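*Asks:* Sequence and predicted structure, then a few things I'm wondering about:
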Amino acid sequence: MRLHGKTAIVTGAGSGFGAGIARRFRAEGAEVIVADINADAARAVADDCGGTAQTVDVANGDSVAEMIDAAIRTMGHVDILVNNAGITHLPSLMEDVSEDDFDRVFAVNCKSVYLTARALLPHLKHRGTGAILNIASTAGVSPRPKLNWYNASKGWMITATRAMAVELAPMGIRVNALNPVAGETPLLKSFLGEDTPEMRAKFLSTIPLGRFSTPEDLANAALYLCSDEASMVTGVCMEVDGGRCI
């Protein structure tokens, strides 16, 4: 029960890494807001793990503010925020990605971090404590061709994490990130372009440990960084990648 008495919001928690993190946080004693743009998916995960479902569009300021207000009303306060919601564009030459796809990737992957910070930081600063975890990507460390603007959005997230950590440390607020390699999540097909045995084998050949990441892998790392065991850890962007970035 490493999060006993803690409260957490996990965005994009209706599937994939977010669902794994929400379930693990609940198993370790935290109250959890399972937030996702897909209301049915959020409700299913919340019902399964005993959390509270919340519909949110992380790219919309009013929706994010409503999520934070609902979390404080429901749980009394917020200790942990996991910015997990994210999307990608399909593999394509950088000049062929549409402007709409570019805007959507940066709205969901980058602007959302600003919007959640704007809505939650007054509360965390008033309490003098808190942990924020941003789910970035190995794409922001070791970019892959034809995912250029997704790579750039995750690089932005890594820099934002470090900048937030420096500014918020004097207020008792820690900010870290995880950089997962592609995993068994709904985004895998988008990363690969097409989910075939050949494409999987080609991608796995770039991962020294020889497998994709799992929601459990990310949940284990997230649990450490958001727990009191990591009270001296801030500004860290930890690879969970089977050696992909070595």
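*Replies:* On my side now, so go ahead.
*Asks:* going forward, measure contacts and count neighbours with C-alpha atoms only.
*Replies:* Will do.
*Asks:* Just the helices from the chain, written as ranges.
*Replies:* 16-27, 39-49, 61-75, 99-106, 112-127, 148-168, 188-192, 197-204, 215-226 (DSSP state H).
*Asks:* who are the neighbours of the first one, in terms of helices and strands?
*Replies:* Packing partners of helix 16-27 (3 or more C-alpha pairs under 8 Å, 6 or more residues apart in numbering; DSSP states H and E): strand 7-11, strand 31-36, helix 39-49, helix 215-226.
*Asks:* okay, these in CSV with distance to Ser205 next?
*Replies:* Output for the helices and strands packed on helix 16-27, formatted as CSV (distance: least, C-alpha to C-alpha, whole Å):
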stretch, distance to Ser205
strand 7-11, 31
strand 31-36, 32
helix 39-49, 32
helix 215-226, 19
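*Asks:* Out of the ones you listed, which is closest to Thr185?
*Replies:* Using C-alpha to C-alpha as the measure, helix 215-226 is the one of the helices and strands packed on helix 16-27 that comes nearest Thr185, at 7.9 Å.
*Asks:* structure B:
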Amino acid sequence: MADGRFDNKVVMITGAASGFGAIAVRRFAAEGARLALSDIAAAGTPEGAEAIVDRVDVTDEAQVAAHAVRTIERFGRIDIAINNAGAGQSPTPLQDMSLDTFERVLAINARGVFLGMKYQLPGMIENRAGVILNIASVAGLRGSPQMSAYLAAKHAVVGLTKAAACEVAHKGIRVNALCPFFAATPMAEEFAANLGARRGGGVEEGMAQLGSGTPMRRVGRPEEIVQAMLWLCDPVNSYTTGQSIAIDGGKTAI
């Protein structure tokens, strides 16, 4: 139930048009947040929410910088930034992966987080307050075959998170990473469809196969991941920084 814990907080969310981002938009709006939303596609806003929406390619420094400037011009500050925009890859042996694919996956997932923090941090440092949450993945905590570009990118997100947290903790800013396993988002469903098709099935078969690799024997629900996002951003959660929190049905416990 909404309790207004984010009343008047300025929350920036990238990748806000779908998946975790779209659900997070609704949840933060319900908790009273003012929103700065971006996506490479058109992102919507909940009715009644105070928000700005920009189309932003997170790999483009000028666009990322302009969105941060517009946010501060409109709201005066950034209290919380969630770097959620990301892209997956099709399973491919490393030796067969094209350089273009590798660089695209690294650019969206890792450079996008770097650029986001580069332009989110100055105002937070000036205000000596702020929260940054980077959406990484279980893939940033462990290995997996045929996923070299995605793993490299998500390991980079975890590393960027730890580096930034060490740099700005004494300035009143917390920086954490969330590392979910597969959940029923469009990106995961596309991956699952390809996996299921290999066995003559579809998305449901692929999701079941993915979930079977966790102790809980299922993939996550997007709402479970977003609930953890809100917890890590909660103002009362004031002593957690530099962490990479797995929300994964026990996958990393194996």
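*Replies:* That came through fine. Quick caveat: nothing in here was measured; it's all calculated off a predicted structure.
*Asks:* related to what we said a few turns ago, want to throw the helices of structure 1 into a markdown table with mean neighbour count and distance to Ala85 of structure 1?
*Replies:* Shown next, in a markdown table, are these (neighbours: other C-alpha atoms under 10 Å; distance: least, C-alpha to C-alpha, whole Å):
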| stretch | mean neighbour count | distance to Ala85 of structure 1 |
| --- | --- | --- |
| helix 16-27 | 25 | 7 |
| helix 39-49 | 18 | 12 |
| helix 61-75 | 17 | 12 |
| helix 99-106 | 16 | 11 |
| helix 112-127 | 17 | 8 |
| helix 148-168 | 20 | 12 |
| helix 188-192 | 17 | 14 |
| helix 197-204 | 13 | 23 |
| helix 215-226 | 20 | 13 |
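*Asks:* okay, the ones you listed in CSV with distance to Pro91 of structure 1 next?
*Replies:* Below are the helices of structure 1 laid out as CSV (distance: least, C-alpha to C-alpha, whole Å):
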stretch, distance to Pro91 of structure 1
helix 16-27, 20
helix 39-49, 26
helix 61-75, 29
helix 99-106, 12
helix 112-127, 23
helix 148-168, 8
helix 188-192, 7
helix 197-204, 13
helix 215-226, 23
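*Asks:* Let me know which of those helices is the nearest to Leu3 of structure 1.
*Replies:* Checked against C-alpha to C-alpha, the stretch from the helices of structure 1 lying closest is helix 16-27, at 6.8 Å.
*Asks:* got the contact list for the closest one?
*Replies:* For helix 16-27 of structure 1, the external contacting residues (C-alpha atoms under 8 Å, 6 or more residues apart in numbering) are 1, 3, 8, 10-13, 31-32, 34, 45, 49-51, 84-85, 184-186, 214-216, 218-220, 222-223.
*Asks:* switch the cut-off to 6 Å
*Replies:* 12-13, 49, 84, 185, 215-216, 219 (C-alpha atoms under 6 Å, 6 or more residues apart in numbering).
*Asks:* closest to Thr138 of structure 1 among the residues you listed?
*Replies:* Asn84 (14.3 Å).
*Asks:* just checking, what's the longest strand in structure 1?
*Replies:* strand 173-180 (DSSP state E).
*Asks:* Mean per-residue distance, that strand versus structure 2.
*Replies:* Strand 173-180 of structure 1, aligned to structure 2 and superposed, deviates on average by 0.5 Å (mean C-alpha distance after the TM-score superposition for structure 1).
*Asks:* Output the contacts of helix 16-27 of structure 1 as a markdown table; include the columns distance to Asn38 of structure 1.
*Replies:* Formatted as a markdown table, those follow (distance: C-alpha to C-alpha, whole Å):
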| residue | distance to Asn38 of structure 1 |
| --- | --- |
| Gly12 | 9 |
| Ala13 | 9 |
| Cys49 | 17 |
| Asn84 | 14 |
| Thr185 | 15 |
| Pro215 | 18 |
| Glu216 | 21 |
| Ala219 | 21 |
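*Asks:* Mind picking the two most distant members of those?
*Replies:* Every pair of those checked by C-alpha to C-alpha; the farthest is Cys49 and Thr185, at 18.5 Å.
*Asks:* Let me know how buried the spatially closest residue to Lys111 of structure 1 that is not a sequence neighbour is, in neighbour terms.
*Replies:* Closest residue to Lys111 of structure 1 apart from its sequence neighbours, by C-alpha to C-alpha, 6 or more residues apart in numbering: Ala59 at 6.3 Å. Residues near Ala59 of structure 1, counting by other C-alpha atoms under 10 Å, number 22.
*Asks:* any idea how far Ala59 of structure 1 lies from Leu115 of structure 1?
*Replies:* 8 Å (C-alpha to C-alpha, to the nearest Å).
*Asks:* which residues touch Gly51 of structure 1?
*Replies:* Neighbours of Gly51 of structure 1 in contact, by C-alpha under 6 Å, 6+ apart: 32-33.
*Asks:* Actually, Glu126 of structure 2.
*Replies:* By C-alpha under 6 Å, 6+ apart, Glu126 of structure 2 has no neighbours at all.
*Asks:* about what we covered before: which one of the helices and strands packed on helix 16-27 of structure 1 lies closest to Gly130 of structure 1?
*Replies:* helix 215-226 (8.7 Å).
*Asks:* And the contacts of that closest one?
*Replies:* Contacts of helix 215-226 of structure 1 (C-alpha under 6 Å, 6+ apart): 16-17, 20-21, 131.
*Asks:* Indicate which one of the helices of structure 1 is closest to Ile246 of structure 1.
*Replies:* Of all these, helix 197-204 comes closest under C-alpha to C-alpha, at 14.5 Å.
*Asks:* can you list contacts of that closest one?
*Replies:* Contacts for helix 197-204 of structure 1 (C-alpha under 6 Å, 6+ apart): Gly210.
*Asks:* Map Ala30 of structure 2 onto structure 1.
*Replies:* Residue pairing (TM-score structural alignment): Ala30 of structure 2 is matched to Ala27 of structure 1.
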